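Enquirer: just to be clear, the model below is a prediction. Sequence and coordinates:
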Amino acid sequence: MSITDIITGLRPAEGLIIGGESKAAASTFTVEDPATAQTLTEVADGDAADATAAVDAAAAAFPAWAAATPRFRADILRRAYELMVADVDRLTALICAENGKSQADARGEVIYAAEFFRWFGEEAVRTDGGYGLSPSGLARTIVTHRPVGVAALITPWNFPAAMATRKIAPALAAGCTVVLKPAALTPLTAIAIVQILEQAGVPAGVVNLVNSAKSAEIASTWLADDRVKKVSFTGSTGVGRILLEQASARIVNASMELGGNAPFVVTADADVDAAVEGAMVAKFRNSGQACTAANRFYVHADIADEFVARFGEAISALRVGPAADEASQIGPMISAGAAKTIRELIATTVDAGASVAATASAPSTGHFVAPALLTGVPADAEILQTEIFGPVAPVVVWDDEDQLVEWVNGTEYGLAAYVYAGRLQDALRIAERTDAGMVGINRGIVSDPSAPFGGTKQSGLGREGARIGLHEFQETQYFSVGD
C-alpha cells in the first residue's frame, strides 16, 4: 500500500476523535514530508471548543472506566499491543513520512511504542497498597490508589508513536480517561494509534484526540478546565515552564519530561570500539533529534586521538537520505528552521576555534544536515550548553575527573548521561557523581518501558515507565479503620 493510500485511510481531514467519533474542524493545517519539503496532507485543526468537547467526552466516560476491573483494562491494552505489532509496516511508513526518520529507526520506534501497552497492561492488574496496625494500636491503616481523573497528554514530534503510548498506556491502566494533543508536525501517527485503541475495545470517550496547530490555545483550555486533573507534557523546558505556571493556578497534578544535554564520558581504559559503537547509537538515533541524545563528548586525553579517529570513520560512513531509501541511516531534520539552526550552531562553534574532523555527505534538497564531528571544542563553547537536537558531535578532551564532573554537571539540564569505562567501579563512581535522572553505563541507550524515565533539575518532574509511571496517574488514599 502506498503512503498516499495509508494517509487517505486515516481520514486526516476528520482528525479529531472525540467521544468515539471522527470529526472535521473549522479549518485544517498542513503536514509535510521533511525529506522533500512537500505537502503530505491537510489535518483537522481543532480549537478551544473542540478541546472542551474532548474534555466533555472524557469526563462522561471516566466513572465507568475508573470502575472497570483491572483485568478488563489490561486485556484492552494487551490487544492494543498485539494490533500495533501486527500493524508495524503501516505505522513505520507513517512515521517515515511525517517525521522523516530512517526505516530502521521508525520500525524500532513502533515496537518500542507498542511495548508500553504490553507493560502497562501487565501492571494494570498488579494493584498494590498497604495494610497494617497503627503504632498506637488504635486503628488499622489501609492504603490504596485510585485514578486521578481526566488526564491531558501533550506530546512532541520526535517520537510520534512512543511519546503517545508512553503516556496513554499508564493513564488507561490507572483508570484515567485522556485527551491527547500531539505535535502539529506529526499528527498522523497519533490518529492511527487512537484508531488502534478503538479497535482494541477502548470505550468511546476514554481516549480523545485533538489535533491542532494552536498548541497554546488547546493547552490553556485544558489547564483552565476544572475537570482536568492531570497534565503530562513532553517537550522543551521553555514550554514546560509556561505549562507549569498555568497548572499552578489550579494546582493541577503535573508530569514534565523536558529538555536534555546528555554528556557522553569515555575514560582512559574504556573499550574504544564499544564506546564508538555506543556513541553512534546515543548520538545519531533519530538523527540526533532526541532529548536523551548524547550532546557533549568528554574523552580522556590518553585515548582521545584513537576515539576521534574511529568515531570519525563511523560518522563519515553514515548514509544520509530519505526513508524511501532503505539504506538510509540518517534522515532529515524536522523542519527547515531546525536545519538552519543546527548549521548556524556548527558555524559558530568553528568560529570559536573548533574544527570539523569528520562529516558525511547529505542531500541538497529537503531538511538534511550532514552529520559532523567537531574537535578542539572549547570547554565553555555555546554548543556544550545547547540541546543540539541534530547530528553533531562536539568532543572535549579531559584528564582530571573533578574537572570532568564539573563540566558534566555544568548545565541546567539533568535528563540522561552515558559513561564508558573499563572498570565498572570507575563507571559507577562517575555515574553517581553525575546529576542526571538516567545514566547508561557501557551502553548507548537508556530508554526502557520497565525503567523509570525522567530527569533532574530543569529536565522535568516525575517519571514515565516502570511502576512509578502508573502511580503518576493515581492518587494515594488511606483509610484509618477503628475497631
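Expert: Sure thing, it's come through.
Enquirer: okay, CA-based contacts and neighbour counts for the rest of this
Expert: OK.
Enquirer: helices of the stretch 351-483 of the chain, start to end?
Expert: 401-409, 424-433, 466-471 (DSSP state H, counting those that start in this stretch).
Enquirer: figure out which of the ones you listed is closest to Asp5.
Expert: Closest to Asp5 of those, according to C-alpha to C-alpha: helix 466-471, at 36.2 Å.
Enquirer: which helices and strands does the closest one pack with?
Expert: helix 103-124, helix 162-174 (3 or more C-alpha pairs under 8 Å, 6 or more residues apart in numbering; DSSP states H and E).
Enquirer: contacts for that helix?
Expert: Phe120, Glu123, Pro170, Ala171, Ala173, Ala174, Pro449, Ser450, Ala451, Pro452, Arg463, Glu464 (C-alpha atoms under 8 Å, 6 or more residues apart in numbering).
Enquirer: what of stretch 95-107?
Expert: So stretch 95-107 is contacted by 3, 31-35, 40, 88-89, 91-93, 157-158, 160-161, 185-186, 188-189, 285-287, 322-324, 326, 328-334 (C-alpha under 8 Å, 6+ apart).
Enquirer: mark which of these are buried, thanks.
Expert: 31-35, 40, 88, 91-93, 157-158, 160-161, 185-186, 188-189, 285-287, 322-323, 328-334 (16 or more other C-alpha atoms under 10 Å).
Enquirer: of the residues you listed, which belong to strands?
Expert: In strands, defined here by DSSP state E, the members of those are Val31, Glu32, Asp33, Leu40.
Enquirer: and the spatially most central residue of the chain, how far from Val228?
Expert: The residue lying closest to the centre of the chain (C-alpha atoms, centre = their mean) is Met163, at 4.6 Å. Taking C-alpha to C-alpha, to the nearest Å as the measure, Met163 falls 20 Å from Val228.
Enquirer: cool, Asp5 as well?
Expert: Asp5 is 36 Å from Val228, where distance means C-alpha to C-alpha.
Enquirer: ok, those two, which is more surrounded?
Expert: Counting neighbours by other C-alpha atoms under 10 Å for Asp5 and for Val228 shows that Val228 has the greater number, 24 against 9.
Enquirer: okay, now the one to match up with it:
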Amino acid sequence: NYPLNETFTTLIPALAMGNTAVVKLPRYGSLCQIPLLHAFKECFPRGVVNIINGDGRDVAGPIMESGQVAALAFIGSSRAANILKKQHPMPNRLRCILGLDAKNPGIILPDADIDLAVRECVTGALSFNGQRCTALKILFVHRSIADAFVKRLSDAVDALPFGLPWEKGVRITPLPEPGAPDKMRSLVDDAVKKGASICNSNGGISNESFYFPAVVYPVTSDMQLYTVEQFGPVVPVAVFDNEHEVFDYIVSSNFGQQASIFGKDPKRVGPLIDVFANQVCRINLNAQCQRGPDVYPFTGRKDSAEGTLSVSDALRCFSIRSMVAATESDAGKELLREIIHERSSSFVNTDYLF
C-alpha cells in the first residue's frame, strides 16, 4: 500500500522527541526508502537511525527479547503484534503504538443518496486495491434499496481502469504479494458456495498477481467475508432490515477502527452514531473511511489499534513527561535561576524560547 508513509508516520515523531530508533523496513516497498536513508546517514550521528531488513520473525524477535526496546511502533496484524509484545521480557517497560486489523463497515440507510454512496464506497473499498486498514471492508445496505445499490456499485467497479501502477489513470493494479489473489479467491469461493454471487461482470478475473475486484452479494454471517478482513479487492455487501442488526455486528466485531454512515435522516443517523461512538474511533458521515487530516486522532479499539497517532498524539507516544520541582523559596528559585543562567542542564533551560 503506502510503505513510505507508514514508516515515517512513526519514525519522524520518535526522532523529534529525542529517541534513537531501529527501523525494520516493510517486506514490500523497501526500495522507495533508500533516498531518505542516505539523508538520515548524513544528518544524524551514527547509531541514531538503525536500519534492518529481512523476515520480521527472524530479525525483530531477538531485538524484542533483549528487553532494551522502550517503545514498539508496529503496523500489521494483531496476531503478529501480540507475538512481538510477548517476546519482551519486561512488558511494563514497553509502550506500544500499533495500527492493526480492521473490518470497517459502511451502512447505507434507505434515504441515502445512492450515487454519492456508490462513489464513496468504490473509492473507500478499492483505493490502493483495498490494501489499507482504513478501507471499507463490508457494506450493509437496507433491503429496500439493496438491489439498486448493488447494480450501480457493480457497474462502477467494472468501469475502473486497470493496469500497471505507473500508467496514467489506472485505479486497479496487480497485488504486491504473490499469494494475495489466492486469498481473495478462497474468501469469494466460500461465499459463493454458501449462496452469494459475484455481481459485477469482471469480478474475480485474475492473472498471476492481478485480481479484478469482486462485488459479492448477499454476504451472510456464515460466510468468512462477513467477519474476516480481506485486505484486498473484494467488496462484500450484506443486507439489513433494521439498525439493530448493524448494532449487533459492530458490537460483536473483534475490530473497532472506523465506520461510515450514508443517510439524511438525523433520527436514524443519530442513534447509529451513539452506538458506534463506543465501538469505533471515527465515524464518517456520507463519506468513506479515511485517515487525516493528521491533526485528528488516528486510533482504534479492540484488535484494531493501541495508542493514538496524530501530530500531537504521536509526539506524546514517543515521550514520557518528566518535570523538575523546587520549593517556592528564595533558595529554590535561586538554584533554578543559576542552572538556567549557567546552562548547566540541558533539561532545565530556556534556549527553546529563542
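Expert: Sure thing, it's come through. Nothing here was measured: the structure is a model prediction, and the numbers come from that model.
Enquirer: just the helices of the stretch 351-483 of the first structure: most buried one?
Expert: Each of the helices of the stretch 351-483 of the first structure was scored by mean neighbour count; the highest is helix 466-471, a mean of 21, by mean count of other C-alpha atoms under 10 Å.
Enquirer: the second structure: matching residues for that one?
Expert: Using TM-score structural alignment, helix 466-471 of the first structure corresponds to residues 311-316 of the second structure.
Enquirer: and what of stretch 403-413 of the first structure?
Expert: Counting by TM-score structural alignment, stretch 403-413 of the first structure corresponds to residues 245-255.
Enquirer: starting at the chain centroid, how far to that stretch?
Expert: Averaged C-alpha coordinates place stretch 245-255 of the second structure at 19 Å from its chain's average position (C-alpha atoms, centre = their mean, to the nearest Å).
Enquirer: repeat that for stretch 376-393 of the first structure.
Expert: Mean-position distance between stretch 376-393 of the first structure and its chain equals 21 Å (C-alpha atoms, centre = their mean).
Enquirer: next, the buried residues of it.
Expert: 376-378, 381, 383-393.
Enquirer: nearest to Leu209 of the first structure, of these?
Expert: Phe389 (26.9 Å).
Enquirer: tell me the counterpart of Ala81 of the second structure in the first structure.
Expert: In the first structure, the residue matched to Ala81 of the second structure (TM-score structural alignment) is Gly240.
Enquirer: would you agree that match falls within a strand?
Expert: No: looking at Gly240 of the first structure with DSSP: H, G, I helix; E, B strand; the rest coil, it is helix, so not inside a strand.
Enquirer: pretty sure it contacts Ala254?
Expert: No: look at Gly240 of the first structure against Ala254 with C-alpha atoms under 8 Å: they stay out of range, at 10.0 Å.
Enquirer: thinking again about what came up before, if we look at the match of stretch 403-413 of the first structure, which residues are touching it?
Expert: By C-alpha under 8 Å, 6+ apart, the residues outside stretch 245-255 of the second structure that reach it are 101-104, 107, 140, 227, 240, 256, 272, 275-276, 279, 300-304.
Enquirer: now restrict those residues to buried residues only.
Expert: So, by 16+ other C-alpha under 10 Å, the buried ones in the contacts of stretch 245-255 of the second structure are 101-104, 107, 140, 227, 240, 256, 272, 276, 279, 300-304.
Enquirer: out of these, which are inside strands?
Expert: With DSSP E as the criterion, strands contain Asn104, Ile107, Phe140, Phe240, Gly256, Arg301, Lys302 from among those.
Enquirer: quick one: which of the residues you listed is nearest to Asp55 of the second structure?
Expert: Taking these together and measuring to Asp55 of the second structure by C-alpha to C-alpha, the closest member is Lys302, at 26.5 Å.
Enquirer: mind checking how far the counterpart of the closest one in the first structure is from Ile111 of the first structure?
Expert: Using TM-score structural alignment, the partner of Lys302 of the second structure in the first structure is Lys457. To Ile111 of the first structure, Lys457 of the first structure is 30 Å away according to C-alpha to C-alpha.
Enquirer: about what we covered before: check contacts around the match of Lys302 of the second structure.
Expert: Glu412, Tyr413, Gly414.
Enquirer: again, 10 Å this time
Expert: The neighbourhood of Lys457 of the first structure, defined by C-alpha atoms under 10 Å, 6 or more residues apart in numbering, consists of Leu258, Thr411, Glu412, Tyr413, Gly414, Leu415, Asp435, Ala436, Gly437.
Enquirer: conserved subset of the residues you listed in the second structure?
Expert: On the basis of both residues aligned by TM-score structural alignment, their matches' C-alpha atoms under 10 Å, what survives of these in the second structure is Leu258, Thr411, Glu412, Tyr413, Gly414, Leu415, Asp435, Ala436.
Enquirer: can you find the partner of Ala112 of the second structure in the first structure?
Expert: Checking TM-score structural alignment: Ala112 of the second structure goes with Ala270.
Enquirer: nearest to Ala54 of the first structure among the contacts of helix 466-471 of the first structure?
Expert: Ala171 (15.9 Å).
Enquirer: what residues are up against the closest residue to that closest one other than its chain neighbours?
Expert: Using C-alpha to C-alpha, 6 or more residues apart in numbering and skipping residues adjacent in sequence, the residue nearest Ala171 of the first structure is Phe473, 5.7 Å away. Applying C-alpha under 10 Å, 6+ apart to Phe473 of the first structure gives the contacts 145-151, 167, 170-176, 229-232, 253-255.
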